[in-house]
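Engineer: sequence? don't have it. structure:
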């Protein structure tokens, strides 16, 4: 049976309180691991320390300087393992070979041990471990060499376990200020880069750091290893730069404000849990696609890497990871979801249905190693008829999946915003939506009132409206780290989860009806209602004004007001059900109408009532202070543009 393998990389440049939080969660994780899971440990601050766990009599540490890049061979040489350890061995080839094998194994037994053998050693080590002791001058940031630490961990795994599934679990509490991967200077008066800085090319460290993590991604992919990132800090830590290494290796990412926050604690625990609550982490996956000769593959958006396998079905245009018919997925789990783009434009079949073969086929071959170590192959083959869209669009329309289409548009928009300079996402989305509506809507030319949209498309404009307003397109209010985090989650989650990120769900609770879905609109707010908003990254319980007043007066504690107590409890129970099944664990926000945290709800609602038209609104309802257009105005514009001749 295969054992799971983890190298934990722990940042020690933190305040004491945060450091205690992260150490206690780390200990809990080790207690949850199966006995035969292999564990290694690297800590870092100004320098990198590799801890030799196999030497339990006293703590033995190998120290690496944090200022310069270090290669896999240098790591092996300094730790005395693998090929580098062989170089100085005299004698014949056979002797060298044996000695080398012994060296390599000694590396595994010294630095990577079964959890059952090293749990006591690790716990003692963590009890003694202190925050980084290097002095930090006033007005400066701590020296933190995140890049070198991850390089050393990758080199250690490459020497001990090349080609077998393993994960680097990085716990980072601040920005890299030292060596490769640096994202900001040590001077505290320098702010960490913003979206504006990236747009104006005014982030001096950004491109160099991305280049470094790109080469680290290549090394990890060639070794078959995964980088997971758990970042907890009030400011940015460099998720935007590390994105390439996490995404290409299929790693997990969690971003939170503190290591003491449930977002980090509960998510971290989920990674190591077993049973029905586990994430189902698998290793060493590959995806290969075969298809009809009329179809070309443009590429994939999602947690994978192109294997550069050329073939006649590779398209000239590339989207995401392209130029190939096969992809490597170092890490994958139960909910991993990839978006594959095909090019049908060169196909004569679509315009000539009477051709020899009226069917097309797509075949997906997925191989991966499950947690038990078995290699599995899953083959999915689908066939469809070519449709002459000019003559018979009805069949085409019936196959349209609105949620999937919205998610594909969101992923493609996010990719274009990162890859294309000066890309105007809102205009691009609007143009595509107008094109869809004028192609599939029913109307009389130049008469907006005659416009109707087939039921198979009826929700699509609303998805596009919410996508335009979402955190994937409107980056103004978020840091580059947050944007990178949102997009990585969007690119790997299944359709149901990704659709909730774009268009949150809203449930209304009141005395006179059962809980029911409510319109994602400011008109849904009522003084005598409770609303539950699920926007994937946060879950908001919002109490109307009257409900909040009654609760503050303690009516729920009086026996004659049992119904009120149940009304208050129902959204809490439903919120816990959502949180229980989700990774990363969402942030729970409990707020009241007109309270400061009500913004978490208001930001997601359609602004049908703003300060411009407040007089027309019913008493007790809310207004949103914004100049954004409402869904109704958006739809009126859409109808007018779609019917233009």
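Structural biologist: It's in. Model, not experiment: these values are computed from the prediction.

Engineer: use CA for all of it now, contacts and neighbours both
Structural biologist: Noted.

Engineer: which residues does the most centrally placed residue in the chain contact?
Structural biologist: Centroid check for the chain by CA atoms, centre = their mean gives residue 489 as the closest residue, at 2.5 Å. If you count contacts by CA atoms under 8 Å, 6 or more residues apart in numbering, residue 489 has them with 253, 498.

Engineer: for residue 113, see how far away it is.
Structural biologist: Distance from residue 489 to residue 113, counting by CA to CA, to the nearest Å: 32 Å.

Engineer: can you list the buried residues in stretch 215-222?
Structural biologist: 216, 217, 218, 219, 220, 221 (16 or more other CA atoms under 10 Å).

Engineer: hang on, the fourth one in a helix?
Structural biologist: Put plainly, it is residue 219. Yes - judged by DSSP: H, G, I helix; E, B strand; the rest coil, residue 219 forms part of a helix.

Engineer: for it, give me its contacts.
Structural biologist: residue 154.

Engineer: next, the one to line up against it:
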């Protein structure tokens, strides 16, 4: 009887543990890591394939790397992280088992035994590194590059704003953008593209007056044509013609001076362009192009995204750059169009897609597929902010599927 009671007690404990691991409530969503910038939809990792098959909520985790230093439990560590053996390569963390006598730590993911390097020789139970503190589940490292390597470029954010909206909605967009820019690090590079019937690329580095490059929204424009118009066609980057290096011309941050000039023209640090950007937002108005009665606004979303991708590909290829597109409606002009301007033609529905009755669907998919491949090859990300109550806004955009 006693054995049965012990067995029953153990089973209940295991069941409670399994339910706890599968729990996705409010407490589980934060995971107790909100103060460290991390959030997850689970409390503990699934340990078996059976438990994984029973989990109805997809496992996910998110971390906010851009946050105030005050929220960190530990200051940035001035040395590189200690990794587990390949192919695991997990970092040393508070969940690792440590043998202070033998100077060995066991990875909690693959259970491999790893020796501490010589500069960890002084660790003990009373003297542990910051990455082993239980309250430091999230730490930041200050990792220097190889000697002689150029300094890494700062993060890049290129905002693409749709102006084919009513004035009230545009005011909310301006307010949100001001808040977003205020939260960015001062060294982060920022650019601005606005579009409606035409695409306007703002040259933030031209301080004397407001200088804008205009692209027709009704015409499909290639990457080479975009760079020619911007004066960046000679960039020596993957996918672009090689630039001849003149004797005595020194590169800056590993880039040719012409490419560096392009960065300084269209992408500036927040600390240098915040006032200029604020002035541009104050002057920004809804698209002035007249809209005939019974027609939709003329919105050239495809050309705007194409211009943004071409600019980043020429100025900052292979870096952590993001295109942040704030869209107010469907594309009705130029490449990537999903519906005509005539309001009598409704936007395609789910049934139209199932029956292959959407006239613009295939051409739109082909265009966005090509744009997605271009962004992936450049190492850039596209964030789309849009809303539709009765439409699947991502079905014709492979960009959202590629970048999540």
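Structural biologist: That came through, no problem. Note that this is a predicted model, so its numbers are computed, not measured.

Engineer: now do the one helix or strand the residue nearest to the centre of the first structure maps to: which range of the second structure does it align onto?
Structural biologist: Applying DSSP states H and E as the criterion places residue 489 of the first structure in helix 480-492. Helix 480-492 of the first structure falls opposite no residue of the second structure when the two are matched by TM-score structural alignment.

Engineer: just the element for residue 303 of the first structure, please.
Structural biologist: For residue 303 of the first structure, there is no host helix or strand (DSSP H and E).

Engineer: would you agree it is in contact with residue 245?
Structural biologist: No - the pair residue 303 of the first structure and residue 245 fails to qualify as a contact (CA atoms under 8 Å) at a distance of 9.9 Å.

Engineer: touching stretch 173-180 of the second structure from outside, list them.
Structural biologist: Contact with stretch 173-180 of the second structure is made by 278, 281, as judged by CA under 8 Å, 6+ apart.

Engineer: related to what we said a few turns ago, give the next helix or strand downstream of the helix holding residue 489 of the first structure.
Structural biologist: helix 495-502.

Engineer: and that following helix, which residues are buried?
Structural biologist: 495, 497, 498, 499, 500, 501, 502.

Engineer: and it, what does it pack onto?
Structural biologist: Where contact means 3 or more CA pairs under 8 Å, 6 or more residues apart in numbering; DSSP states H and E, helix 495-502 of the first structure is packed against helix 402-419, helix 460-469, helix 480-492.

Engineer: show me where the stretch 451-600 of the first structure has its strands.
Structural biologist: For the stretch 451-600 of the first structure, the strands defined by DSSP state E, counting those that start in this stretch occupy 505-510, 513-517, 530-534, 538-543, 587-592.

Engineer: could I get those strands in CSV, plus columns for mean neighbour count?
Structural biologist: As requested, the strands of the stretch 451-600 of the first structure are exported to CSV (neighbours: other CA atoms under 10 Å):
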stretch, mean neighbour count
strand 505-510, 20
strand 513-517, 12
strand 530-534, 25
strand 538-543, 24
strand 587-592, 18
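
Engineer: which one of these lies closest to residue 71 of the first structure?
Structural biologist: Residue 71 of the first structure lies closest, by CA to CA, to one member of the strands of the stretch 451-600 of the first structure: strand 587-592, at 39.1 Å.

Engineer: off-centre distance for stretch 182-202 of the second structure?
Structural biologist: Centroid separation for stretch 182-202 of the second structure versus its chain: 15 Å, with CA atoms, centre = their mean, to the nearest Å.

Engineer: and that stretch, which stretch of the first structure?
Structural biologist: Taking TM-score structural alignment, stretch 182-202 of the second structure hits residues 31-51 over in the first structure.

Engineer: in the matching stretch, what's buried?
Structural biologist: 32-51.

Engineer: what's the burial count for residue 172 of the second structure?
Structural biologist: 11 (other CA atoms under 10 Å).

Engineer: now do the SS call for it.
Structural biologist: Using three-state DSSP, the structure places residue 172 of the second structure in helix.

Engineer: look up how far residue 235 of the first structure lies from the counterpart of it in the first structure.
Structural biologist: Aligning on TM-score structural alignment places residue 172 of the second structure opposite residue 21 in the first structure. Residue 21 of the first structure sits 18 Å away from residue 235 of the first structure, going by CA to CA.

Engineer: and residue 121 of the first structure, by the same measure?
Structural biologist: Taking CA to CA, one finds residue 121 of the first structure at 33 Å from residue 235 of the first structure.

Engineer: more neighbours, those two?
Structural biologist: Between residue 121 of the first structure and residue 235, counting by other CA under 10 Å, residue 121 is the more crowded of the two (18 against 14).
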